[in-house]
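Novice: Just the structure for this:
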Amino acid sequence: MVGVTGAGKSTLARALSGQLGVPYHEMDALYFNGPDWTVNDKLVEDVSRIAADSCWIIDSLGYPEVRDLLWGKADTVIWLDYPRHVVMPRVLRRSLRRTATREVLFGGNRETWTDWLSREHPVRWAWSQHKPRHREIERRVRDPRFAPLDTLRFGRPRHTRAWLTSL
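Specialist: Just a heads-up that it's a prediction; the model follows:
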């Protein structure tokens, strides 16, 4: 799955995994494995093991440390190419819920009110990275190094839901 923060990659990946019976791996949980958003120092090893399996679903191919590895091993990429007016309310609601309820996230971390001031907070990240992420994904799906790569590109959530229902 690819797309900007808040597009619904994890939600779709879980649904697709359940429907197809293919193992799902949450990239944020692989990436952040400790307190204070500690990055997994065995990320490349962990992802390499997953990517060596015959079937897998990962909800993000965007982390730089494993980006080329995953793009090179994937046979299908599902691109949630939603406009900002779709993504921003989603990421706002999710971050507000996580912050207000103190939901435990990856590695035991939580989003806090102070985190909202960071340039890397999901809301700010989704806004600032929307166009650059779109350009990066567009470039990658056309890159001959990753051919033949089947790309399913959805520009509206209703198109994604219709596709998932049709499986």
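Novice: contacts, neighbours, all on C-alpha from now
Specialist: Noted.
Novice: what's the closest non-adjacent residue to Val22?
Specialist: Trp56 (5.8 Å; C-alpha to C-alpha, 6 or more residues apart in numbering).
Novice: Count the neighbours of Leu164 for me.
Specialist: Using other C-alpha atoms under 10 Å, Leu164 is surrounded by 13 other residues.
Novice: Which helix or which strand is home to the nearest residue to it once chain neighbours are set aside?
Specialist: Among residues not flanking Leu164 along the chain, Leu16 sits closest, at 7.3 Å (C-alpha to C-alpha, 6+ apart). Taking DSSP states H and E as the criterion, Leu16 maps to helix 9-20.
Novice: and His130, what does it touch?
Specialist: When contacts are counted by C-alpha atoms under 8 Å, 6 or more residues apart in numbering, His130 is found next to 4, 84.
Novice: Let me know the secondary structure of it.
Specialist: helix (DSSP: H, G, I helix; E, B strand; the rest coil).
Novice: To check against the first, give me the structure of this:
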Amino acid sequence: MPPPTRELPAGARRVLVAGSPGAGKTTLAQALAARLDLPYTEMDALFHGPGWVPRPEFESDVDALLATGRWVTEYQYRAVQPRLLATADAVVWLDHPWPLVAGRLLRRTLGRALTRRELYNGNRERARNWLRGSHPLWVVAGPRFRALRDDNAARFSAEADRRGLVVVRLCGARAAARWLTAQGNPPST
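Specialist: Below you'll find the predicted structure:
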């Protein structure tokens, strides 16, 4: 794999933001989309139907998003990851250390449960959801954190070697904030 860069390709129109749960994918993707004047679509909102049931339209909605040719979104959900990666101009990989993502995820999870804020399609964080093996807490709390990181590294490396995918690898909150600031200011409204 070519060494990770800090530069997005000029005219990038299809950008993925990758990382473990709690890395800040959604936050960075929204801010980056504004700076690049590209539409942002949240993968979680496409995936989760009412009652946390996966939406049957998820994959076709992702295909429709990819067909637009202009987007920023998160790299998640195994069923669509190959399509997302094959279509992207660049990946911004938030490869943060475990203590950072574990702390963020715990604060986010508890905060959502306490405020009962609606997330996607009427869903709210509840303590009973924490028992599900698919809950992000379990991804970060166990060996899946390292496995996810290794899997991302292998996939991004393969795409970089195969077709020259640009991979921007950011390690730590300060590095991500500095990098985002260097991408310019969002358009004024």
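Novice: Overlay them and tell me the TM-score.
Specialist: The TM-score (TM-score structural alignment, normalised by the length of the first structure) is 0.93; 165 aligned residues with a C-alpha RMSD of 1.4 Å.
Novice: follow-up on the earlier one: what range does the helix holding Leu16 of the first structure cover in the second structure?
Specialist: Helix 9-20 of the first structure lines up with residues 25-36 of the second structure when matched by TM-score structural alignment.
Novice: Now do the contacts for the residue positioned nearest the centre of the second structure.
Specialist: Most central in the second structure under C-alpha atoms, centre = their mean is Glu74, positioned 3.0 Å from the mean C-alpha point. Going by C-alpha under 8 Å, 6+ apart, Glu74 of the second structure touches 16-18, 25-26, 29, 42-43.
Novice: Look up how far Leu94 of the second structure lies from it.
Specialist: As judged by C-alpha to C-alpha, to the nearest Å, Glu74 of the second structure and Leu94 of the second structure stand 11 Å apart.
Novice: Overlap of the contact sets of these two?
Specialist: Shared contacts of Glu74 of the second structure and Leu94, defined by C-alpha under 8 Å, 6+ apart, comprise 17-18, 25.
Novice: The residue nearest to Val22 of the first structure: what's it in contact with?
Specialist: Trp56 of the first structure neighbours (C-alpha under 8 Å, 6+ apart): 22-25, 50.
Novice: now, which of these sits nearest Thr38 of the first structure?
Specialist: His25 (18.3 Å; C-alpha to C-alpha).
Novice: Do I have it right that the closest one meets Ile58?
Specialist: Yes - between His25 of the first structure and Ile58 a contact is recorded at 5.0 Å, counting by C-alpha atoms under 8 Å.
Novice: the more surrounded of these two?
Specialist: In this view His25 of the first structure and Ile58 are compared by other C-alpha under 10 Å, and Ile58 has more residues nearby, 24 against 19.
Novice: Could you check how far the equivalent of that one over in the second structure is from Trp98 of the second structure?
Specialist: Aligned by TM-score structural alignment, Ile58 of the first structure pairs with Thr73 of the second structure. Separation of Thr73 of the second structure from Trp98 of the second structure (C-alpha to C-alpha): 23 Å.
Novice: residue ranges for the helices of the first structure, please.
Specialist: Remark: helices assigned in the first structure by DSSP state H are 9-20, 27-31, 43-52, 67-73, 84-101, 122-142, 157-166.
Novice: Just name the most buried of those helices.
Specialist: The highest average neighbour count among these, using mean count of other C-alpha atoms under 10 Å, belongs to helix 27-31 at a mean of 18.
Novice: Neighbours of Ala23 of the second structure, how many?
Specialist: Under the neighbour criterion other C-alpha under 10 Å, Ala23 of the second structure is assigned a count of 26.
Novice: Name the nearest residue to the aligned partner of Leu148 of the second structure in the first structure, sequence neighbours excluded.
Specialist: Counting by TM-score structural alignment, Leu148 of the second structure lines up with Arg133 in the first structure. Among residues not flanking Arg133 of the first structure along the chain, Val4 sits closest, at 6.4 Å (C-alpha to C-alpha, 6+ apart).
Novice: Kind regards, and thank you for your time.
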